[in-house]
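Trainee: sequence below, structure please.
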Amino acid sequence: MTAGFAGGWRSRSPRANEGAGAGLAHVRGAAPPPRIDEIPRRPLCLLQGYGGLHHSCGDLYFPRSVEQLRALFRMAKQTGRRITFRAGGQSFDGQALNDDVMISMSRFDSIEVDAERARMTVGAGATWGAIARKLAARGFVPYTAVSTSYATAGGTVSGGCLSRFSGTAGKEGSYVERLTLLTTDGQLLSLSRDEPTSALFHAVIGGLGYLGAVIDITYRVARVAPAGTPIRVVTQATRYASFEELAEALVPPPELLLPAEGGTADEAGWIPEALFSVAFQTLEGSRSMVLRSRYVAGTSLVLRPLLTHRPRHLLRVPVEWLMRASVVSRAIWTIIDRFIFDVTRPYVDELMGYMFFMDGNVLAKRIAQGFGMRMFTVQQSFMIPYDAGAREESLRRLADFLRTIEEIAARDGIPPLMFDVLHIQGDRFLLSANHGTDGFAVTLAFEAWDEDSVCRIRLRLSELSAHTLELGGRVYLVKNVYATPEQLEAMYAHALPEFVRLKQLADPDGLLRNEFLERVFPAHFRPAPRLARR
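Mentor: Here you go, the predicted structure:
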């Protein structure tokens, strides 16, 4: 492996967050490695994915330093155990679950903001809620961040995640300048998009944690207000009568788009705007609209928040529960559409409520679990390709796909709670659904109480996965993934050989793997034998 990393992948010198004793001399030479029994652990810990459908029971460790991580890697190699990283627990599928060893990165939670350079460096376990609060106090926002405050930077960078601002700003990885990766043989590497580390950099972002432990990440951030000034978000909604009109409105004008991956957009004063659509089923049929949001500094605009952007509103939890029954869901959407949603005036939200609107769903699930109720959430995203040179054909293809969603929902009587669409620019990240191609990200969100409904939802999502492949698109690997291995192999044929090559270099013993990886790409990652725990 050392030979594979030769030629410029530089190792980092010890940092403060590597542990208090990481660089200290020992009376007989180097400091002794930490013992495994010194690392906090929850044995046979039962965990589940965010959607409530995937579970695991394994040993969960909470290392505090790079040296403790190295000790866990050595233990796994010596005993033949398998490792999966975890922190915020917000993965929809089994990406962060494992019946063997799980490592929580939650204690790597440092946040450092460089206001002069408009940069921040955060630990992998720092939550986006904590990050956003610290940035906002200094007048900054992330260029793009996921919609729950509980997700962590290490988790979202490993997913190459998108947000409502990705319609103009691209995905999270576009703003990563550097990250630190600990490989399973203990090398601490500093990676950037520049050669010679570019290949591994573009594989780790979106690589789902299978190439090593991300220790910290440096991002570019956007200044939108003077330090100490409140930040609000203004949103204007426009209704559309047809999917063709909706598709046309989702293609952003050139002046709104991210200039280039890894560019100096912040220095040019470029600030992203959100451009996305939502669609839902009422008792009178489907409704769709495009929303466009922008940041504003100060409190001159009177607050007029959307209910969905008030995660702790008194009605949020009961509405979340009621929406899981399809007839009730359509009735509630009918009331919202007729009497509550007003497109004649813009909405004005507090920054945190707008950014982390899914926290209301998290709260509803936690309260339900406290009463012994099971709440299932299923979300799957599809990338439908877009070619600016064949604009009309691309827009027609998207409109046809959206109609197919409606037809499938009508057939089973289980419509998605809602689905959203946004334009995504192509990128270079290896396992990105937008690798090398622009496209539309179409995300379907389902909520259910019973496993029978979930079974039917899975079948319909699998059907849409097959249709996506026919259109030349891909299934996004970060949410639920209901597609056959053959379909996924075809969708990611451009990336898998290179990803496997890099994984063999960074993780030659195959320590970083779990059921999810083996399920989606079984031709490359065969199930490993399960060894008895010690």
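
Trainee: for the rest of this, base every contact and every neighbour count on C-alpha atoms.
Mentor: Noted.

Trainee: pretty sure V317 sits in a strand.
Mentor: No - counting by DSSP: H, G, I helix; E, B strand; the rest coil, V317 is not part of a strand but helix.

Trainee: OK, contacts around it?
Mentor: Neighbouring residues of V317 by C-alpha atoms under 8 Å, 6 or more residues apart in numbering: 360-361, 363-364.

Trainee: which of those tops the neighbour count?
Mentor: Using other C-alpha atoms under 10 Å as the neighbour criterion, G360 leads the contacts of V317 with 22 neighbours.

Trainee: ok, so of the contacts of V317, who is nearest P522?
Mentor: Of all the contacts of V317, the one with the least separation from P522 (C-alpha to C-alpha) is N361, at 33.0 Å.

Trainee: what kind of secondary structure is the closest one in?
Mentor: helix.

Trainee: that one - nearest residue in space that isn't next to it in sequence?
Mentor: Nearest residue to N361, sequence neighbours excluded (C-alpha to C-alpha, 6 or more residues apart in numbering): E320, at 6.6 Å.

Trainee: picking that back up, same list (the contacts of V317) but as TSV, adding distance to L469.
Mentor: Shown next, in TSV, are those (distance: C-alpha to C-alpha, whole Å):
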residue	distance to L469
G360	34
N361	31
L363	36
A364	35
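
Trainee: just give me the longest strand of this structure.
Mentor: Across the chain, the longest stretch assigned as strand under DSSP state E is strand 285-297.

Trainee: quick one: the helices in the stretch 101-250 of the chain, in order.
Mentor: 128-137, 153-159, 166-169, 198-204, 243-249 (DSSP state H, counting those that start in this stretch).

Trainee: could these go into a markdown table alongside mean neighbour count and distance to F85?
Mentor: Shown next, in a markdown table, are these (neighbours: other C-alpha atoms under 10 Å; distance: least, C-alpha to C-alpha, whole Å):
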| stretch | mean neighbour count | distance to F85 |
| --- | --- | --- |
| helix 128-137 | 20 | 17 |
| helix 153-159 | 27 | 9 |
| helix 166-169 | 29 | 26 |
| helix 198-204 | 23 | 13 |
| helix 243-249 | 20 | 38 |
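
Trainee: export these to JSON lines and tack on distance to E447?
Mentor: Formatted as JSON lines, those follow (distance: least, C-alpha to C-alpha, whole Å):
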{"stretch": "helix 128-137", "distance to E447": "24"}
{"stretch": "helix 153-159", "distance to E447": "22"}
{"stretch": "helix 166-169", "distance to E447": "24"}
{"stretch": "helix 198-204", "distance to E447": "31"}
{"stretch": "helix 243-249", "distance to E447": "24"}
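
Trainee: let's see this one next to it:
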Amino acid sequence: MSAGCKQCRGVTRCGRFSFALFLLASMELRFFAMTTTTSSVPNPRRAVLTGWGRYPLSESDVYRPDRISELRAVVTGNSSSLIARGAGRAYGDAALNDQNRVVDLTRLNRMLSFDPTSGLLRCEAGVTIAELIDVFLPRGFFPPVTPGTRFVTLGGSVAADVHGKNHHRDSSLAAHVTSFDLMVASGEVLRCSREENSSLFWATVGGMGLTGVILELELRMRRVESAYLEGELIRVGNVDAAIEAFERTEAQYGYSVAWIDCNSGKSKLGRSVLNLGNFATLDALPQNLAQNPLSTMPKLSPIVPFDFPGFAQNSLSVRAFNAAIYATHREKPHTIFDWESFFYPLDSIRHWNRIYGKRGFVQYQCVWPLDESRTGLVEVLEAIARSRRGSFLTVLKKFGAQDGMLSFPMPGYTLALDFPVADGLLEFLDTLDAMVLKRGGRVYLAKDARMAPETFRAMYPNLKNWQAAKAVADPDNRFSSSLSRRLGMCPA
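Mentor: Alright, predicted model coming up:
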């Protein structure tokens, strides 16, 4: 634990921060005690699980250990397959293991140490990004990469190698993780980094939890001066103008994302609203915000109280929603966003997945290489418009470089869409797969619930290298999931 309070200015702040460090040190001692005791296998509960898309459903024995010794007993104490699960925010079946075992890691959520000089945080895998923000944003630090929801665990985020609105500049989460401890099938704990067990490091990053259970990790947090972003809002009339705006502003803004209308056709195909920004410095804030620049006051969060009926999701309602979004967003050449509305607009609506009804929805996210992105986008958007299966929420981002063996991003543009589960949907998504694959693209495993194994193998050329690394850590394929079996990821 770093005694970083020497860097504080002012007795009050220093005392408060020293107390926080004392609490973190106490957690570290508690963690050490837990790892040195033996424990029997905790009793599981039988439960029906699903991802955030609520499709598909899965029944499993769920274990919820709060000690590393209990977790080791679960991993080694039964021959049936096992998959780790965090907050359950993966959309498809990556954290499901139908008729087998699931281990819930949300109790292993202790923050172990933090060095405010370097920004290095060590914590357990069950810590969520929301918890990081609650603790560290008031102290001037923010997660280096965050997906579109903060209610995800860090272990799950590493397993999916999540990306954010800054991928074009800062890559995915793995670029900011210096190391992690991984419990493999034998119960042994291996330290993995770029220098130590490096093949296992890159197989675990984006490996969907199939190499072992991430216990704790070291992450470099980003120093910020405020909880606000300074940027602009740009409204463009079609997909070509959207790409031009991304390219024109890429060097200026570290964070960029576009809502895109997937229902308009012809000259309006792909009309978009872009949100662009950088974390604001103190000098850039208006006086009323500069007085408390790191405020994280919670907002009122409305709740969707029940499942919407199936007929609420139809081509007319989706078209009307998209038209309203485009009409109500005006260009703002200079604006200030608060962190919550910029990064997590959907988090402000609790249980928003109920909008899609009891049958749930499938989120489809694909990426194309840079030189194929424009053509690929047009093909997919035109196919969606013809199908009349419009998406309420469609997001466009630009990706940069990537390293993980099974990581999703590649340099190019990525499109994410939500489709309510309905007759013929899966077959329609197969046609989108073929379009994406033809252009050298791929589909995101953390959001997949239906891709065919042959499509997966064609989209992920590093699969054999990943399988070789997995075989070393898990020779008997103890770690398995509904996703891995559906896609044939693991050798027989």
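
Trainee: distance from the helix or strand harbouring the residue nearest to N361 of structure 1 to the middle of the chain?
Mentor: Here E320 of structure 1, judged by DSSP states H and E, is contained in helix 316-322. In this view, helix 316-322 of structure 1 has its centroid 24 Å away from the chain centroid, taken as C-alpha atoms, centre = their mean, to the nearest Å.

Trainee: buried set for that helix?
Mentor: Neighbour-count burial for helix 316-322 of structure 1 flags 316-317, 320-321 (criterion: 16 or more other C-alpha atoms under 10 Å).

Trainee: got the buried residues for stretch 383-397 of structure 1?
Mentor: Under the neighbour-count criterion of 16+ other C-alpha under 10 Å, stretch 383-397 of structure 1 has 383-386, 394-397 buried.

Trainee: for the helices of the stretch 101-250 of structure 1, which one sits closest to R312 of structure 1?
Mentor: helix 128-137 (14.7 Å).

Trainee: by contact count, what packs against the helix of greatest length in structure 2?
Mentor: Longest helix in structure 2 by number of residues (criterion: DSSP state H): helix 11-35. When contacts are defined as 3 or more C-alpha pairs under 8 Å, 6 or more residues apart in numbering; DSSP states H and E, helix 11-35 of structure 2 packs onto helix 68-76, strand 111-115.

Trainee: make CSV from the ones you listed and add mean neighbour count to it.
Mentor: As requested, those are exported to CSV (neighbours: other C-alpha atoms under 10 Å):
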stretch, mean neighbour count
helix 68-76, 22
strand 111-115, 22
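
Trainee: for R30 of structure 2, which of these is the nearest?
Mentor: So among the helices and strands packed on helix 11-35 of structure 2, strand 111-115 is nearest, using C-alpha to C-alpha, at 9.5 Å.

Trainee: now the helices and strands packed on helix 11-35 of structure 2 as CSV including distance to A160 of structure 2?
Mentor: Output for the helices and strands packed on helix 11-35 of structure 2, formatted as CSV (distance: least, C-alpha to C-alpha, whole Å):
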stretch, distance to A160 of structure 2
helix 68-76, 21
strand 111-115, 21
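
Trainee: for these, which one sits closest to E124 of structure 2?
Mentor: Among the helices and strands packed on helix 11-35 of structure 2, the nearest to E124 of structure 2 by C-alpha to C-alpha is strand 111-115 (6.3 Å).

Trainee: still on that earlier bit, chain center to the longest helix of structure 2, what's the gap?
Mentor: Worked out by C-alpha atoms, centre = their mean, helix 11-35 of structure 2 lies 28 Å from the chain centre.

Trainee: ok, then the element right after that helix?
Mentor: strand 45-50.

Trainee: which residues touch that following strand?
Mentor: So strand 45-50 of structure 2 is contacted by 56-63, 88, 92-93, 96 (C-alpha under 8 Å, 6+ apart).

Trainee: go again using 6 Å as the cut-off
Mentor: Defining contact as C-alpha atoms under 6 Å, 6 or more residues apart in numbering, one finds that strand 45-50 of structure 2 is touched by 57-62.

Trainee: check stretch 360-373 of structure 1 too.
Mentor: So stretch 360-373 of structure 1 is in contact with 311, 317, going by C-alpha under 6 Å, 6+ apart.

Trainee: so which bits of that stretch are buried?
Mentor: 360-366.

Trainee: out of these, which comes closest to L181 of structure 1?
Mentor: V362 (29.9 Å).

Trainee: can you tell me how far that closest one is from F525 of structure 1?
Mentor: Using C-alpha to C-alpha, to the nearest Å, one gets 33 Å for the distance from V362 of structure 1 to F525 of structure 1.

Trainee: who wins for proximity to V221 of structure 1 among the helices of the stretch 101-250 of structure 1?
Mentor: helix 128-137 (8.5 Å).

Trainee: okay, now Q78 of structure 1: neighbour count?
Mentor: 9.

Trainee: aligned to T414 of structure 2, what sits in structure 1?
Mentor: Mapped onto structure 1 by TM-score structural alignment, T414 of structure 2 lines up with A441.

Trainee: which ones are touching its match?
Mentor: 382-383, 421-422.

Trainee: switch to 10 Å and redo it
Mentor: By C-alpha atoms under 10 Å, 6 or more residues apart in numbering, the residues touching A441 of structure 1 are 162, 166-167, 276, 381-385, 398, 420-424, 433-434, 473-476.

Trainee: skipping its backbone neighbours, what lies nearest it in space?
Mentor: In space, A441 of structure 1 is closest to M383, 4.7 Å off (C-alpha to C-alpha, 6+ apart).

Trainee: residue in structure 2 paired with that neighbour?
Mentor: Per TM-score structural alignment, M383 of structure 1 is aligned with V367.

Trainee: that match and L377 of structure 2, how far apart?
Mentor: Distance from V367 of structure 2 to L377 of structure 2, by C-alpha to C-alpha: 9 Å.

Trainee: overlap in contacts of those two?
Mentor: Shared contacts of V367 of structure 2 and L377, counting by C-alpha under 10 Å, 6+ apart, come down to 396, 413-415, 436.

Trainee: need those residues in CSV (columns: distance to R139 of structure 2 and secondary structure).
Mentor: Converted to CSV, those look like this (distance: C-alpha to C-alpha, whole Å; DSSP: H, G, I helix; E, B strand; the rest coil):
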residue, distance to R139 of structure 2, secondary structure
L396, 32, strand
Y413, 34, strand
T414, 33, strand
L415, 34, strand
V436, 43, helix
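
Trainee: how about the residues you listed in a markdown table, adding distance to N477 of structure 2?
Mentor: What follows is those, written out as a markdown table (distance: C-alpha to C-alpha, whole Å):
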| residue | distance to N477 of structure 2 |
| --- | --- |
| L396 | 36 |
| Y413 | 34 |
| T414 | 32 |
| L415 | 33 |
| V436 | 30 |
